[in-house]
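Visitor: My questions are about this predicted structure, shown below with the sequence.
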Amino acid sequence: MNEDKPSKKVADQYDRGYDYTQYWNNRDYENAAEQVAIRRLLKGRRFTKAADVGGGFGRLALLLREYADRVTLAEPSQTQLDAAETFLAASDVIKERQQADALKFADGELDLITMVRVMHHIPEPTAEFAEIARVLAPGGTAIIEVANYGHFKNRRAFKKAGKTLPKEPVSIRTVAADQPDAIAFVNHNIDTVVSQLAAAGLTLQSKLSVSNLRSQKLKRIVPAKALVAVERVLQKPLAASDFGPSIFLELRKN
């Protein structure tokens, strides 16, 4: 285990009375789109031990339990874990306070890890990727979602301006941080992230473009079920061009 390694990361936004469960109000499409992606990547497979790293109040942990015998919600925020006590009350999902760069699992203990909506808080993910690789068994699977700076709208804008997309993470914070160590908000270059993962010993197997129809206008005029039906068709073909704002990467531990 990695109990002696101190983490430099903070989850202060989520430990100051922030109710993340409310964030998902009116986001039925986004939630369903992410579940469609995970089900597609895990279809027909069974795992022994899984962890949802940075999984908040357990929104996706119940889904993982359908594919794994034992699931741990490894979440750094106590506020989130408190919310998980209610959300996961009827399940056997284990809830532990853990940071992604200092996981408390033994080497090779897990055969499945998911990390969704976490990368946009991690400008430099080298330590997190090393930990994921450490706790995964050889041949184990990781599904990592990446907030994609190179989505279609940005690529079009950069091309029009005659510029190339940045390879480094880009801050998308719209309000000045109120604390020096406030949680980061960044989008990533997918190719850079894939290279970082490969350096950690995690090899890309497949990817999906997710939340391709994320638009307030569309959500006002098109029922969520219809959006999800179209989303299901688009995720795989649009992945090649990193079209959407969210890219799901399926990786294998070497």
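Guide: Yep, it's here. Bear in mind that the values here come from a model prediction, so they are computed numbers and not experimental data.

Visitor: From now on I want contacts and neighbour counts done on CA atoms only, so please keep to that.
Guide: Will do.

Visitor: can you pull out the helices in the protein?
Guide: Here the chain has its helices, by DSSP state H, at 20-23, 28-42, 61-65, 78-87, 126-135, 152-160, 190-199, 216-221, 224-234.

Visitor: a markdown table for those helices, including mean neighbour count?
Guide: As requested, the helices of the chain are exported to a markdown table (neighbours: other C-alpha atoms under 10 Å):
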| stretch | mean neighbour count |
| --- | --- |
| helix 20-23 | 12 |
| helix 28-42 | 19 |
| helix 61-65 | 21 |
| helix 78-87 | 18 |
| helix 126-135 | 21 |
| helix 152-160 | 13 |
| helix 190-199 | 17 |
| helix 216-221 | 11 |
| helix 224-234 | 17 |
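
Visitor: Those: which one's closest to residue 11?
Guide: Between residue 11 and the helices of the chain, the shortest gap by C-alpha to C-alpha is with helix 78-87, which sits at 9.1 Å.

Visitor: Give me the helices and strands touching the closest one, please.
Guide: For helix 78-87, the packing partners by 3 or more C-alpha pairs under 8 Å, 6 or more residues apart in numbering; DSSP states H and E come out as strand 94-97.

Visitor: buried ones in the strand it packs on?
Guide: By 16 or more other C-alpha atoms under 10 Å, the buried positions in strand 94-97 come out as 95, 97.

Visitor: From the contact counts, what lies against that strand?
Guide: Strand 94-97 packs on strand 68-75, helix 78-87, going by 3+ C-alpha pairs under 8 Å, 6+ apart.

Visitor: next up, a second structure to put side by side with the first:
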Amino acid sequence: MGDTKRADFYDGPAHDYLRYWDGRDYEHAAERIALERLLTGEHFAHAVDVGGGYGRLSVLLHRYADRVTLAEPSRRQLDIAADVHPELETVQAQAADLPFADGSVDLVTMIRVMHHLPDPTAELAEIARVLDPVGAAVVEVANLGHFRNRLRHLGRGIPSEPVDIRSPENRHDDEIPFVNHNLDTVTRQLNDAGLRVERVLSVSNFRSATLKRVVPHRVLVRMEEMAQVWLASLRFGPSIFLLLRKR
């Protein structure tokens, strides 16, 4: 999350991000599967989870890195992390201003942050700056071109610019943005930042209240596990995970 307004949103009492994940076991499992698939066989000295909230996925990085730092702008989320994941190192930091030296981090993850960034240019450049030349980054993108949206835009094409998905009554300057991105646009932004896409996964492919209600969790997760690679070339899901390297 890239500015004070976004940090304040997650500091406020109206937003309980820990409780937000109640009932989202499928989405959490889908994201764990994607991270594990992209990182299996890798090992890193220092991993930094940018904008990782209370460390929901940061703790998974201990399997792949000797040292894990949660870099999060919200003081409240860091306090929760200290309670529920005391093994994590934490630092209060904006995604566009990370307190790490150039090339000093060999794994950077940024999950569920891009949807708060209508213009992620500064954040992507910062990832490239701190990333070791032979390191890796995993960035998740809220996918504007997911299957259902392609049906809605049939004959018109997917907009190239980010689209704010908030309802009109919630679109105020003092409210946090929620945007979906065109993946072609993001790929160009990554290239401009000096990052190249090495692998793509389609994630949360069966994100549906109806499916979660009628399909047993373990079956839905198994379906997700099988679909992430198969549906990647179709950019099917609402969430796309990108494994990145420096160009």
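Guide: Yep, it's here. Only a predicted model underlies this, so the values are computations on that prediction, with no experimental measurement involved.

Visitor: re the thing from before, now render the helices and strands packed on strand 94-97 of the first structure as TSV, adding distance to residue 170 of the first structure.
Guide: As requested, those are exported to TSV (distance: least, C-alpha to C-alpha, whole Å):
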stretch	distance to residue 170 of the first structure
strand 68-75	24
helix 78-87	26
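
Visitor: residues in the second structure aligned with the strand ranked longest in the first structure?
Guide: If you go by DSSP state E, the first structure has its longest strand at strand 136-147. Aligned using TM-score structural alignment, strand 136-147 of the first structure spans residues 131-142 in the second structure.

Visitor: can you list the residues that contact that stretch?
Guide: Stretch 131-142 of the second structure is contacted by residues 35, 44, 102-115, 127, 179-181, 183, 238-246 when judged by C-alpha atoms under 8 Å, 6 or more residues apart in numbering.

Visitor: mind checking what residue 83 of the second structure lines up with in the first structure?
Guide: Under TM-score structural alignment, residue 83 of the second structure pairs with residue 86 in the first structure.

Visitor: no wait, residue 69 of the second structure
Guide: Using TM-score structural alignment, residue 69 of the second structure sits opposite residue 72 in the first structure.

Visitor: ditto for residue 206 of the second structure
Guide: Matched by TM-score structural alignment, residue 206 of the second structure corresponds to residue 213 in the first structure.

Visitor: And for that match, the neighbour number?
Guide: Residue 213 of the first structure: 19 surrounding residues under other C-alpha atoms under 10 Å.

Visitor: measure it to residue 41 of the first structure for me?
Guide: To residue 41 of the first structure, residue 213 of the first structure is 20 Å away according to C-alpha to C-alpha, to the nearest Å.

Visitor: Then residue 72 of the first structure?
Guide: 19 Å.

Visitor: got it, and residue 135 of the first structure?
Guide: The gap separating residue 135 of the first structure from residue 41 of the first structure is 20 Å, by C-alpha to C-alpha.

Visitor: same thing with residue 175 of the first structure?
Guide: For residue 175 of the first structure relative to residue 41 of the first structure (C-alpha to C-alpha), the value is 35 Å.

Visitor: Kindly report the same for residue 23 of the first structure.
Guide: From residue 23 of the first structure to residue 41 of the first structure the distance is 25 Å (C-alpha to C-alpha).

Visitor: can you check residue 214 of the first structure too?
Guide: For residue 214 of the first structure, the distance to residue 41 of the first structure - C-alpha to C-alpha - is 21 Å.
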